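Colleague: no FASTA, just this:
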């Protein structure tokens, strides 16, 4: 693969990731802007708080697809695992810092998960099961996300070792994006669902 094509894929992944599903779906359903209400995070969890199951499910679906489609295309084109990792990060950076929405985006968890489906479906299932279990026990979405992405490199090593480094890259980005949540968790101030 040429470096020019790789750069084009990075750019396309970032621009695709920059489409804020949460903001658009909230507009479609006549809900408040998720960047201005609830937790202020334009992601599925906050959309659920604002509008319930259907808007949240649609937000989650489209956020997953933002990671899945660019990585699937790059995987199909035969890019190396490291390049796939950077394309996944580009999609997540688009979600976190969306060009079309004043660079105010979400945490990138669903987009990162979507990026893992094309290359390691069993790993993606393990991540989903981990998130569901931790959330079921704690009822805290951010804690479930942090624990889940922290385990991603281990799952990658067990399932497809060649994707361990890309999984580390994604995990580092998502944990860094949750740094304020980590502080609130440490202080016992993070809110959950009861």
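Modeller: Alright, I've got the coordinates. Quick caveat: nothing in here was measured; it's all calculated off a predicted structure.

Colleague: Every contact and neighbour count from this point should use C-alpha atoms.
Modeller: Fine.

Colleague: how near is the residue nearest to residue 99 when sequence neighbours are not counted to residue 101?
Modeller: Excluding the flanking residues, the one nearest residue 99 by Cα to Cα, 6 or more residues apart in numbering is residue 18, at 5.6 Å. To residue 101, residue 18 is 7 Å away according to Cα to Cα, to the nearest Å.

Colleague: and here's the other structure:
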């Protein structure tokens, strides 16, 4: 049962929500437009708000569902976070999309929501606050990932919010690192002051993206 659920968790993560919604309902291959990414941000940009929200929710809750699978089926040999992490890996390297997936932000958040919701909400607050200041989803994602790394190393030692759980620490370090690495091109554009913005917030870094 444990091995079967691990496989299911990976397959859940591998569902390329943005790619399939674009192809089925809009006759658009997201890989041919915008950043070429199949995740939430490019879906918003290319397919619109409604499609973007749907893709975000699907990507978020496939992480949550994968994390809850072992709890629902009474599997105790491994931490639920291992199953959630496999969903994140599946989202990043999906078998259903030639192993070319998204940047793991929504699915990672969903995984944490399934295991320790208050921690997820803390990171969402960091993301939202940074997004308002910078108008950049990419920058906000990286800041939230760095916050996750710092907090998972410090808070358990202080007895605040997070338990001392080495699996939690390792999983958060892994998925946060995936998020940071997957945003390396965005980080380069941010340094060049040409990262894409959303029409909300203060843009305090004065990005001037190239308009096609």
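Modeller: Sure thing, it's come through. Since we're looking at a predicted model, the values are computed, not measured.

Colleague: Please state their TM-score.
Modeller: For this chain pair, the superposition-based TM-score is 0.88 by TM-score structural alignment, normalised by the length of structure 1; 189 aligned residues with a Cα RMSD of 2.0 Å.

Colleague: circling back to that earlier point, the residue nearest to residue 99 of structure 1 pairs with which position in structure 2?
Modeller: In structure 2, the residue equivalent to residue 18 of structure 1 is residue 14, according to TM-score structural alignment.

Colleague: surely its match meets residue 90?
Modeller: Yes: applying Cα atoms under 8 Å as the test, residue 14 of structure 2 and residue 90 come out as touching, 4.3 Å apart.

Colleague: one step back: count the neighbours of the residue nearest to residue 99 of structure 1 for me.
Modeller: Counted with other Cα atoms under 10 Å, the burial measure for residue 18 of structure 1 works out to 26 neighbours.

Colleague: That one contacts residue 102, doesn't it?
Modeller: No: checked against Cα under 8 Å, the pair residue 18 of structure 1 and residue 102 is beyond contact range at 9.8 Å.

Colleague: related to what we said a few turns ago, now do the contacts for the match of residue 18 of structure 1.
Modeller: Contact criterion Cα atoms under 8 Å, 6 or more residues apart in numbering gives 87, 89-97, 101 as the residues in contact with residue 14 of structure 2.

Colleague: before we move on, what about residue 33 of structure 1?
Modeller: Neighbour list for residue 33 of structure 1: 23, 26-27 [criterion: Cα under 8 Å, 6+ apart].

Colleague: Looking at structure 2, which helix is longest?
Modeller: Across structure 2, the longest stretch assigned as helix under DSSP state H is helix 49-72.

Colleague: And the helices in structure 2?
Modeller: Assigned by DSSP H, the helices in structure 2 fall at 2-14, 17-25, 40-47, 49-72, 80-92, 105-115, 117-134, 137-158, 166-182, 184-191.
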